[in-house]
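Visitor: Fold the following and give me the result.
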Amino acid sequence: MLLSCGDALIDFMPASTADGRDGYVTAVGGSCLNVAVAMARLDAPSGLVGGISTDMFGAMIADHAQRSKVDLAHADRSEHETTLAFVRFVEGEPHYAFYDDGTAARRWTYEPGSIDFSAVEAVHVGSTTLISDPTYSQTLALVEDARRTVTISFDPNCRPALVRDRADYAARMEEFARRADIVRLSDVDFAYLHGDADEDAKAAELLAGNASLVVLTRGAEGVTAWHRVAGKIEVPAPQITLADTIGAGDSFQGALLAALRETGTIGRPRLAAMSAAALREVLGFAVACAAVTCSRVGADPPYRSEVAIRLGQGA
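Guide: Okay, here's the model as predicted:
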């Protein structure tokens, strides 16, 4: 199984009412839930670890996850409220206003021994629940337990609106990056965390530590990856009619992990030994999945058949 640990929430997406007023429509989201859904829709057994409310919005989240066959055995249900995120687009990029204090996702705790990691191939962590305690420390404890035998995937998926101390936040993200086997950042996240630092140098720093694969996604400009053995690889993004970019990075991440699992390269030794050709194929698949998500509104990762059609493989 592949596990994704972190946020599950409700996005309020901008829309127009019938009489022309501005309004919002709800959509289930949350970066880590999106990753779990992406993996499940690509036929990889996946589960979500984290807190989900028993309120009306929590029921929407659970129904959405289960329809995509995401295992919720490790999701804690509680009466605390659901995290809500209101979305506004600025020059094509989504910006968020979060209502997240004391929510089910933020009150999740990790109980050592509660997860049988011998049945898990990879754990993905990232996004809003890593910003501050208690969920920062709880997720770090889970990672410390899991990484003894399991591949760790990390995507900070920065949300500046929730950050109170940027330097402290950057240091927290470094703690996870140093423990991860796979590190992915968007170009926007890289700029927020590292400013004008040299990308090659930062990737080399991570590869000299624990990481085997570092990926930088650049939206319409494609993907750059650095690997211990395969070196530096660039994969272009396909041309699409853009709807929005919400969930694109999550779809990419879920597809990357699903493809690594399918090709037998998700385990730490084989991940570290991947060839350039094998890595390029996996990255190309993940980029195709992200492209499908960008071609429709909201975080809606593709099913396997949809990706096959985009890749020209038939249904």
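Visitor: drop to CA atoms for contacts and neighbour counts, all remaining ones
Guide: Fine.
Visitor: And the strands in the stretch 151-300 of the chain, which stretches?
Guide: Here the stretch 151-300 of the chain has its strands, by DSSP state E, counting those that start in this stretch, at 151-155, 182-186, 213-217, 223-227, 231-235.
Visitor: Just the angle for the first one relative to strand 182-186, thanks.
Guide: Using axes from the mean of the first three to the mean of the last three C-alpha atoms, to 10 degrees, one finds that strand 151-155 and strand 182-186 are set 10 degrees apart in direction.
Visitor: any chance of the strands of the stretch 151-300 of the chain in TSV, plus mean neighbour count?
Guide: Below are those laid out as TSV (neighbours: other C-alpha atoms under 10 Å):
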stretch	mean neighbour count
strand 151-155	25
strand 182-186	24
strand 213-217	24
strand 223-227	22
strand 231-235	15
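Visitor: For F252, give me its contacts.
Guide: Applying C-alpha atoms under 8 Å, 6 or more residues apart in numbering, we find F252 in contact with 286-287, 289-290.
Visitor: From those residues, pick the one nearest I152.
Guide: Set against I152, the nearest of those by C-alpha to C-alpha is A286 (17.7 Å).
Visitor: For that closest one, the count of nearby residues, please.
Guide: Counted with other C-alpha atoms under 10 Å, the neighbours of A286 add up to 25.
Visitor: that older thread, reformat the strands of the stretch 151-300 of the chain as TSV; add distance to L3.
Guide: Converted to TSV, these look like this (distance: least, C-alpha to C-alpha, whole Å):
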stretch	distance to L3
strand 151-155	10
strand 182-186	14
strand 213-217	19
strand 223-227	23
strand 231-235	26
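Visitor: For burial, what's the neighbour tally of Y24?
Guide: 14.
Visitor: ranges for the strands of the stretch 1-150 of the chain?
Guide: For the stretch 1-150 of the chain, the strands defined by DSSP E, counting those that start in this stretch occupy 2-5, 9-16, 22-29, 46-53, 70-71, 75-78, 84-90, 93-99, 122-126.
Visitor: here's the other one to compare against:
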Amino acid sequence: MKVLLINNRFPTKKKPHIATFIKSIFESIKASDNNVDLLISRRNKLKGVAKLFDSFLFYLQIIFFRNYKNYDVLYINRFNHFGFILSTKIQKNQEVIIHWHGSELRSMNLSHKFSLRFIKTRYFHIVPSLYYKSLLISKLCINKGNIFISPSGGVDFSLFNTGKGACSDTQEVVLGFASGAKKEKGLDLVLQLIKDLNDLEEQTEKTISFEIIEYGDEIGKLKETEELINITLLQPLEKNKMPEFYNNCDILLFPTHEESLGLVGLEAMACNIPVVGTNCTALPEYIISGKTGELFDKGNYNSFKNAVIQVITNIQEYSPREFISHYSKDEVVEGYRRIFKEINTK
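Guide: Next up is the predicted model:
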């Protein structure tokens, strides 16, 4: 089938960490024997007036795009942002797939809610997790038969592979954090853990250091830790460099407040690195106690710290890569083949 993939973000060399899952989705659809074109913005402005202007330019881009009718399927990300515009472009004989991500169903302004009015019952929907499927059904009353689960392009197991691995029994432990300097990503808990480092080392009898990827709205708080000898701040990495980051770590810290899936955690697990993550939203679907990592109570520092200690002291018990094969890119590609076959026969 001929597919047009639509989104207002796409990773670039300058901002390789932006919307990496969209590139993964593009690659997976293409690998599932479909012809895929992109209608995207590569400007990736994320703040203030620049962000508003970027959005305005993308609205113009989708308004003046003339070739919608050449596609069998319109694959729309962020429908709640510009669905009201695209609804005038959709042909009667075209299939429509809406792919839902992140906070789209939890944080909506009036224009987002207005776009939702243009969703038709014949449209298909893809969500990244069971959690998000239940959210979509409860929020929009979508027919279960029109919803497919596909984990945001999946994880390329040939790229995200084991290096040092999680089970190194050394005196030194590296804690990684790759989610960005944002309150909603649990930055405050990570900073509190850094301040509590002496006690953490005393309880675990290990020498502990941190590797943190440096980006996000609250980057100034990270800069305050820059002079500490046990903190390494890294510039954002392209996706093909991320396995090196994970394999330099022993544990990934993932204290996020909410995730529709959380590819960061799954990528770490593919490198056989256990994850300490929040017991909320989609994370309990793949963080399994004693196997892939440990969960902690959302926003609770003591629970977070205890989970980190538990993984450090029992690190050889974890083998996360063994438990997440269904999140592999190969499985996602096969899933897309089934999805497009089903859509084509309905």
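Visitor: TM-score for this pair?
Guide: Comparing the two superposed chains by TM-score structural alignment, normalised by the length of the first structure, the resulting TM-score equals 0.41, with 178 aligned residues with a C-alpha RMSD of 4.8 Å.
Visitor: thinking again about what came up before, can you say which of the strands of the stretch 151-300 of the first structure is nearest to V87 of the first structure?
Guide: strand 182-186 (18.5 Å).
Visitor: any idea of the angle that closest one forms with strand 213-217?
Guide: Using the same axes, to 10 degrees: strand 182-186 of the first structure against strand 213-217 is 10 degrees.
Visitor: and the angle from strand 182-186 of the first structure to strand 122-126?
Guide: Using the same axes, to 10 degrees: strand 182-186 of the first structure against strand 122-126 is 30 degrees.
Visitor: Pick the most deeply packed of the strands of the stretch 1-150 of the first structure.
Guide: strand 46-53 (a mean of 28; mean count of other C-alpha atoms under 10 Å).
Visitor: Can you tell me which of the contacts of F252 of the first structure end up in helices?
Guide: Those of those mapping onto helices are 286-287, 289-290, per DSSP state H.
Visitor: Any of the residues you listed buried? List them.
Guide: 286-287, 289-290 (16 or more other C-alpha atoms under 10 Å).
Visitor: can you put those residues in CSV and add distance to L216 of the first structure?
Guide: Listed next are those as CSV, based on distance: C-alpha to C-alpha, whole Å:
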residue, distance to L216 of the first structure
A286, 13
V287, 12
C289, 16
A290, 14
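Visitor: Tell me which two of those residues sit farthest apart.
Guide: The span of these, defined through C-alpha to C-alpha, is set by A286 and A290 at 6.3 Å.
Visitor: hmm, back to that, identify, from the contacts of F252 of the first structure, the entry nearest to L84 of the first structure.
Guide: Nearest member of the contacts of F252 of the first structure to L84 of the first structure, counting by C-alpha to C-alpha, is A290, at 23.7 Å.
Visitor: Who are the contact partners of the closest one?
Guide: Applying C-alpha under 8 Å, 6+ apart, the residues near A290 of the first structure are 248-252, 301.
Visitor: Need those residues in a markdown table (columns: distance to A75 of the first structure).
Guide: A markdown table is the format used below for these (distance: C-alpha to C-alpha, whole Å):
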| residue | distance to A75 of the first structure |
| --- | --- |
| A248 | 24 |
| G249 | 22 |
| D250 | 19 |
| S251 | 21 |
| F252 | 23 |
| P301 | 21 |
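Visitor: can you name the two of those residues that are farthest apart?
Guide: Most distant of the contacts of A290 of the first structure, by C-alpha to C-alpha, are G249 and P301, 10.1 Å apart.
Visitor: ok, for H95 of the first structure, nearest residue in space, not its chain neighbours?
Guide: R88 (5.1 Å; C-alpha to C-alpha, 6 or more residues apart in numbering).
Visitor: and the strands of the stretch 1-150 of the first structure as TSV, adding distance to A191 of the first structure?
Guide: TSV is the format used below for the strands of the stretch 1-150 of the first structure (distance: least, C-alpha to C-alpha, whole Å):
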stretch	distance to A191 of the first structure
strand 2-5	24
strand 9-16	25
strand 22-29	24
strand 46-53	28
strand 70-71	32
strand 75-78	33
strand 84-90	17
strand 93-99	15
strand 122-126	17
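Visitor: quick revisit: overlap in contacts of A286 and A290 of the first structure?
Guide: 251-252.
Visitor: And the helices in the stretch 1-150 of the second structure?
Guide: With DSSP state H, counting those that start in this stretch applied, the stretch 1-150 of the second structure shows helices at 20-31, 48-64, 79-86, 110-116, 130-140, listed in chain order.
Visitor: what comes up buried for the fourth one?
Guide: Applying a neighbour-count criterion of 16+ other C-alpha under 10 Å, one finds 112, 115-116 buried in helix 110-116 of the second structure.
Visitor: what sits up against it?
Guide: Contacts of helix 110-116 of the second structure (C-alpha under 8 Å, 6+ apart): 79-84.
Visitor: Columns neighbour count and distance to L5 of the second structure on top of the residues you listed, output as JSON lines?
Guide: What follows is these, written out as JSON lines (neighbours: other C-alpha atoms under 10 Å; distance: C-alpha to C-alpha, whole Å):
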{"residue": "F79", "neighbour count": "24", "distance to L5 of the second structure": "12"}
{"residue": "N80", "neighbour count": "24", "distance to L5 of the second structure": "15"}
{"residue": "H81", "neighbour count": "21", "distance to L5 of the second structure": "15"}
{"residue": "F82", "neighbour count": "23", "distance to L5 of the second structure": "14"}
{"residue": "G83", "neighbour count": "22", "distance to L5 of the second structure": "14"}
{"residue": "F84", "neighbour count": "19", "distance to L5 of the second structure": "17"}
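Visitor: Which single one of these is nearest to I97 of the second structure?
Guide: Once C-alpha to C-alpha is applied, the member of the contacts of helix 110-116 of the second structure that ends up nearest I97 of the second structure is F79, at 9.7 Å.
Visitor: What is the burial count for the closest residue in space to the closest one that isn't next to it in sequence?
Guide: Leaving aside its sequence neighbours, F79 of the second structure sits nearest to I98 (C-alpha to C-alpha, 6+ apart; 6.6 Å). Other residues lying near I98 of the second structure total 21 when counted by other C-alpha under 10 Å.
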